[in-house]
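K.L.:
Pasting a predicted model and its sequence here:
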Amino acid sequence: MTITPATHAISINPATGEQFSVLPWAGADDIENALQLAAAGFRDWRETNIDYRAEKLRDIGKALRARSEEMAQMITREMGKPINQARAEVAKSANLCDWYAEHGPAMLKAEPTLVENQQAVIEYRPLGTILAIMPWNFPLWQVMRGAVPIILAGNGYLLKHAPNVMGCAQLIAQVFKDAGIPQGVYGWL
């Protein structure tokens, strides 16, 4: 038996066996470019205020709703989830954006600590870009439940998705672009 390294992510509909998408793996140059974009995106994003970031979450939710059927169909096609469950995953993900936009800023406010004279506070500061390696079983929800609070907190998010749901990864990136998220704040490999 000969084993050869995979060079592409291949999307195959598990219900029909149809191969419908072939995307090349990110090479060293692609990865380096993504890391440089992420570093630059983070430098700017961390300086934005929390209200602006919350508004961008609302925009992500709107963009996701605008592509809800397209996303649900992609989830079903790539990983075989029944369409009603895929639609529910999209709706839940869009609602997550709204919830964090409304409640997240209060969670990230500086808090005084219980020290003498109230001279110390706990602050939540952006740390950098997070590399997220995600599974296939909830191809949208798993990404969003990580990306939304990470981005709200002023960090960047770089996704390496499961190879059998790369069409979902591509579509999620388009949703973030549609929402006006700056290049480098959200990226994927």
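P.N.:
That came in fine, so what should we check first?
K.L.:
Going by C-alpha atoms from here, please, whenever you check contacts or count neighbours.
P.N.:
Will do.
K.L.:
what's the longest helix belonging to the chain packed up against?
P.N.:
Counting by DSSP state H, the longest helix found in the chain is helix 83-107. Counting contacts by 3 or more C-alpha pairs under 8 Å, 6 or more residues apart in numbering; DSSP states H and E, helix 83-107 is packed against helix 50-66, helix 68-79, helix 141-152.
K.L.:
tell me the angle that helix makes with helix 68-79.
P.N.:
Computed by axes from the mean of the first three to the mean of the last three C-alpha atoms, to 10 degrees, the angle separating helix 83-107 from helix 68-79 equals 120 degrees.
K.L.:
Show me what helix 83-107 is in contact with.
P.N.:
Helix 83-107 is contacted from outside by 50-51, 53-55, 57-58, 60-62, 64-65, 68-69, 71-73, 75-76, 138, 140-141, 144-145, 148-149, 152, using C-alpha atoms under 8 Å, 6 or more residues apart in numbering.
K.L.:
this is the comparison structure:
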Amino acid sequence: MSQISSQTHAISFNPATGEQIGQYAFESAAALDAALTRAAFAFGKWKRKPLQDRSRLLTALAGALRETSEAMATMITQEMGKPIAQARGEIEKCAKLCEWYAEHGPAMLDAEATQVEGGKARIEYRPLGPILAVMPWNFPIWQVLRGAVPTLIAGNTYVLKHAPNVMGSAY
């Protein structure tokens, strides 16, 4: 068995106590390639999913966030020392974000007529593909979802590389 170090694992410490609270092995190159391949494959299906279905899934995500709110807030507090009330508020803010995009996102993606020299044209919003996000530690759920939610409603997939000190929150 290999030695656990910051070269091989993301290690979470409780900043209030210095206690190690988690260790997460870094992905191998093969595992990373597999994840990127899955994201590309999933994109082919996700971009064809009707917008109303994507909206319903965001609403369901809001519910799931609220159902797991206490466990998520506790992990945020343990990993980064954020007061528990603020951590709970972060989760609720994320649930509201999901609901807002579920309600307003489809209209934001409607095609728009526009004038061009010599005629008419249309502006359309089309999915781009898998989006890679590299996140900081300070809002471990909010930072992720404020990027992921509009990305997902628009028909893209999302691959996350989170900060190593908040991997419990990432998982």
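P.N.:
Nice, I can see it. Everything numeric here is computed off the predicted structure, so don't read it as measured data.
K.L.:
sorry, back to before: pull out the buried positions in the longest helix of structure 1.
P.N.:
Within helix 83-107 of structure 1, the residues scored as buried using 16 or more other C-alpha atoms under 10 Å are 83, 86-87, 89-101, 104-105.
K.L.:
what's the answer for stretch 139-149 of structure 1, then?
P.N.:
Under the neighbour-count criterion of 16+ other C-alpha under 10 Å, stretch 139-149 of structure 1 has 139-144, 147-149 buried.
K.L.:
now stretch 19-36 of structure 1
P.N.:
Neighbour counts over stretch 19-36 of structure 1 (16+ other C-alpha under 10 Å) mark 21, 26, 34-35 as buried.
K.L.:
now for it, what's the gap between its first and last residues?
P.N.:
Criterion C-alpha to C-alpha, to the nearest Å; first-to-last residue distance in stretch 19-36 of structure 1 is 33 Å.
K.L.:
repeat for stretch 153-163 of structure 2
P.N.:
24 Å.
K.L.:
Next: stretch 24-32 of structure 2.
P.N.:
Terminal residues of stretch 24-32 of structure 2 are spaced 15 Å apart (C-alpha to C-alpha).
K.L.:
Using the three-state scheme, assign residue 133 of structure 2.
P.N.:
Assigned with DSSP: H, G, I helix; E, B strand; the rest coil, residue 133 of structure 2 falls in the strand class.
K.L.:
what's the distance between it and residue 93 of structure 2?
P.N.:
20 Å.
K.L.:
Residue 140 is in contact with residue 172 of structure 1, correct?
P.N.:
Yes - assessed by C-alpha atoms under 8 Å, residue 172 of structure 1 is found in contact with residue 140 at 7.4 Å.
K.L.:
Now do the contacts for the residue lying closest to residue 146 of structure 1 once chain neighbours are set aside.
P.N.:
The shortest distance from residue 146 of structure 1 to any non-neighbouring residue, by C-alpha to C-alpha, 6 or more residues apart in numbering, is to residue 132 (8.0 Å). Counting by C-alpha under 8 Å, 6+ apart, residue 132 of structure 1 touches 143, 146, 157-161.
K.L.:
now swap in residue 62 of structure 2 and tell me
P.N.:
By C-alpha under 8 Å, 6+ apart, the contact list for residue 62 of structure 2 reads 94-96, 98-99.
K.L.:
Alignment lookup: it to structure 1.
P.N.:
Matched to structure 1 by TM-score structural alignment, residue 62 of structure 2 sits across from residue 61.
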